[in-house]
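Enquirer: sharing a model prediction with you, sequence too.
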Amino acid sequence: MQINESLILQCLNELNKNYISKKIYKDYYEGNHNILKNYTMQDSRSNMKLVFNYPRKFIDNEVGYLLGKPVNYISKSDDENILNSIDFNISHWDKEHNINLRKQSEIFGESYELNYINEEGEFSATILNPINCFVLEDGTTERNVVLAVHKFSKQFDDKEYLDVYTDLEILHYQIGTVEENKTNNNSTKLNYIGSHNHIFERVPITVCPANSEKKSGFQDIISLFDAYNALNSDLVNEIADHRNAYLVVENAKLEEEDLGNMKKMGIIQVPNGAKVYWLTKDINDSFVKNELDNIERKIYDLMDEVNFNENWASNTSSLALRNKLLNLENRVSMREAIMEKVIRQRLKNLFIFLSKKEGKIYDYRDVAVKFTRNLPTDLTGLADVIVKLQGVCSRETLLALLPFVENPKLELNKYRNEQKNIDLSE
């Protein structure tokens, strides 16, 4: 595909469209829900707006469940050098990076990992999303990235800039406008700043989708969030000021100024035979509670989450806990497959970097990526399983079962060194 300014402008136009359509998911994650803008206000009444930020809660829980424990790497060919190279080059930043990458995917439906070489000559990565980046794919089954544009601004600078990533170089532009005399409209103009080459021989951006449809993790249930917020807000305001209550005055007449004094002083005087009372609308507490509980259950069900605020037995085993988390486990397993593919592409770029910097040749297909669920673990039962599997599986494989062992190969080497020292001391 020929990269020219016309194609770049088309990509920039798509990026601007995505910003409009995707920003709502960023707002909901940050707690800026629809009720804050569209709640029906009533004069002289309480108008509190309650926001229950379920999107943040669910996304953080799901990402923590999948990536709360570091990703482990295992060499299929038992090559210790390849694991040492991975550990040395990315272990100091990849845990936080993986969490944020997955979080951005769940919010927007997809996110992008940009690999680059930092000023100190180290292999690094940063995260982009659909409101600041557009990625053009080739349309094949492999969905190779052929072009990516990243729109950004600098602090204390009112100008906007655009970086364009191709398979060989990075083009730098400043975004400007040009006035069209015939239509009196402004169109986007790109002012070329410069370019520089990169080493990856492909566009150094990897797409990380939230799911196969690239939909936000909570897109389908935004209406339930809105209903839950509105119902709770109405209920609180009803209690706060009798939202559906009216003051009834019988056999007396109050002037408008009397009403103001009554509110200010909290006192009302009426002649003999007059009556003052509230005409209220009865609230069916059971109906309201049942409706709130029903909406909350639907929210948890559709997000495949478990409500840990329910009463659970204190001695619930890890197996029973996993059974309750079965739906979430199925959901996360699909995310795990996506993350594994993204991490493999990162390793592929890392090994390109190492081959050019140090002359080391590694095959990313030799590396197995292992995820460990962030769950309470029955270490006693797990230790019993490991003992029973002695002689059936390798020690490195058995060590990989332990959630607190981040690098089984390194742990095995430590164990062997300790045994040597013990034998020498004896």
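Expert: Alright, I've got the coordinates. What you see is a predicted model, and the numbers here were worked out from it, not measured in a lab.

Enquirer: CA only for contacts and neighbour counts going forward, please
Expert: OK.

Enquirer: list the contacts for residue 394?
Expert: With CA atoms under 8 Å, 6 or more residues apart in numbering as the criterion, no residue contacts residue 394.

Enquirer: residue ranges of the strands in the stretch 101-250 of the chain, please?
Expert: Remark: strands assigned in the stretch 101-250 of the chain by DSSP state E, counting those that start in this stretch are 110-117, 123-128, 133-137, 145-153, 160-165, 169-180, 185-197, 205-209, 246-250.

Enquirer: counting by contacts, list what the longest one packs against.
Expert: Meaning strand 185-197. The contact analysis (3 or more CA pairs under 8 Å, 6 or more residues apart in numbering; DSSP states H and E) places strand 185-197 against strand 169-180.

Enquirer: the strand it packs on to strand 145-153, inter-axis angle?
Expert: Here the directions of strand 169-180 and strand 145-153 differ by 60 degrees (axes from the mean of the first three to the mean of the last three CA atoms, to 10 degrees).

Enquirer: residue 67: which of the strands of the stretch 101-250 of the chain is closest?
Expert: The closest of those to residue 67 is strand 205-209. By CA to CA, the value is 14.6 Å.

Enquirer: show me the contacts for residue 245.
Expert: 278, 279, 280, 281.

Enquirer: try this one side by side with the last:
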Amino acid sequence: MNIGLLKKCYDDFKLNKGKYDKMYQYYVGDSDVIRKYSAMEYQESHKMNFNYLKKFLKEEVAYSVGTPLSYVSKTNDNNIVQEIEYYMYHWDKNHDAQLMKNMLLYGTVYELYYIGKDGQFNSKVITPRNGYVYSDDFGNILYFMHIYNLKFDNNTYIDIYTENQILHFNSDFKEIKKADTHIFGQVPVSIGILSEELEKDTLFNDIIDIQNGFSIISSDGVNEITNTRAAILKGKGFQLDAEQIEKLKKYRFANLPNSKDADLNWLLKNLNAEYQKLMLETLEDKMYQLSFHINNQERMQSNTSSLALRSRLINLEQKTKLNNKALMNVIVSRIKFLFMYLKILKNKDYNYRSIAIKFNSVIPSDDLMMSQIISQLGDKISLRTALSQLSFIENSDAEIKQLKSEQEELLQGQSLLDGVVNG
């Protein structure tokens, strides 16, 4: 164990943690704009925070994993699929949504595998805010560091995962308890990487400056309106003494001198409302363009068929497919580690390469058109492939099994009826 190398990894983790913390702050609504207006003590300040980052991320997560993933055996072995579903049934149903959300937010996410106290195969989502991977030049993970704090405890703890051990240190890299072992024979973690540009190729990096501008203009506009009661009175043709000013504040009334030159009005800013509206519309439009999302509040044409909706979502659909491919790398590794667990638990040899993973996107699809295509193809396409193209079928293998079962029941029923008639 190279403690010097681990300390360098920890220093690199601390060096980069700030940028990931800022991404999280924006996701939860604690933006620089909010902090700016909160610091304004000289007048009442209203903060308008428009969190498009969270909106877009939630949409992409919903499109990709809003419907559970499906597993399909490439060798038509339904037992493998049943094993996967059975041994991960106890997982949090939002696990994949959390995994996808963090990968999209930070550009990188980690999934750590472990055996729980009850002996079950488990997983934990870890972000770059509390995790760090050290790999070789070929991408092989040599160490994984999980950095965390305990409730009501100000100390920082570091668990280091190697190919066969879990080491426990404090932030000074002093061992605080005896090392544990694990069963996997390699570092039990997989990495989800959105793209090779990492955090530079994220929604946060693309839209956050525009979102700040949108929130600033909105906040300034609201504050200008709500703070008009603090506007300055301008008097002409007369002069008020201190006592008269106090009465004016109290009674909201002023007796002006009997003079045609006497005048009292507010000193206000002349705001160009149309310019402000144009800027807000422009900034919002740019956020939608850069994120490949569509504004559902825009007036649509009369054609609202699924095909028309899909054509509007074509760019977002392509982006979602790329997101799915990035997450699929994690899912494949997950199945690989699960099969390691099943080998030890049940002495069964399953090949993770024999499993296909299907993302059941919730982007509108034209099932009528797809069914017509399937019908025209006839026996040139397998039933399993055909069923997997339809959006309302989550698991084509389960559907085929149910279909066969119903057909067998119908045959048995028909046989009994034939026996009664012939008897």
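Expert: Received, thanks. It should be emphasised that the depicted structure is a prediction, and the values quoted were computed from it without experimental measurement.

Enquirer: returning to that earlier point: please flag which of the contacts of residue 245 of structure 1 sit within strands.
Expert: 278, 279 (DSSP state E).

Enquirer: what's the local residue count around residue 97 of structure 1?
Expert: Residues lying near residue 97 of structure 1 (other CA atoms under 10 Å) number 16.

Enquirer: residue in structure 2 paired with it?
Expert: Alignment note: residue 97 of structure 1 maps to residue 95 in structure 2; criterion TM-score structural alignment.

Enquirer: name the nearest residue to that match, sequence neighbours excluded.
Expert: In space, and not counting its chain neighbours, residue 95 of structure 2 is closest to residue 125: 7.7 Å by CA to CA, 6 or more residues apart in numbering.

Enquirer: looking at structure 1, name the residue matched to that neighbour.
Expert: Counting by TM-score structural alignment, residue 125 of structure 2 corresponds to residue 127 in structure 1.

Enquirer: so where is the helix or strand where residue 19 of structure 1 lies in structure 2?
Expert: Using DSSP states H and E, residue 19 of structure 1 maps to helix 5-29. On structure 2, the counterpart of helix 5-29 of structure 1 by TM-score structural alignment is residues 3-27.

Enquirer: coming back round to it: distance of the match of residue 125 of structure 2 from residue 56 of structure 1?
Expert: Noted for residue 127 of structure 1: a distance of 19 Å to residue 56 of structure 1, by CA to CA, to the nearest Å.

Enquirer: try residue 359 of structure 1
Expert: On the measure of CA to CA, residue 359 of structure 1 and residue 56 of structure 1 end up 44 Å apart.

Enquirer: show me which of these two is the more surrounded one.
Expert: Between residue 359 of structure 1 and residue 56, residue 56 has the larger neighbour count (other CA under 10 Å), namely 17 against 11.

Enquirer: and the more buried one, which of the three is it?
Expert: Secondary structure assignment for residue 56 of structure 1 (DSSP: H, G, I helix; E, B strand; the rest coil): helix.

Enquirer: what's the separation between it and residue 214 of structure 1?
Expert: 18 Å.

Enquirer: related to what we said a few turns ago, looking at the strands of the stretch 101-250 of structure 1, which is buried most?
Expert: Highest mean neighbour count among the strands of the stretch 101-250 of structure 1 (mean count of other CA atoms under 10 Å): strand 205-209, with a mean of 24.

Enquirer: done for today, thanks.
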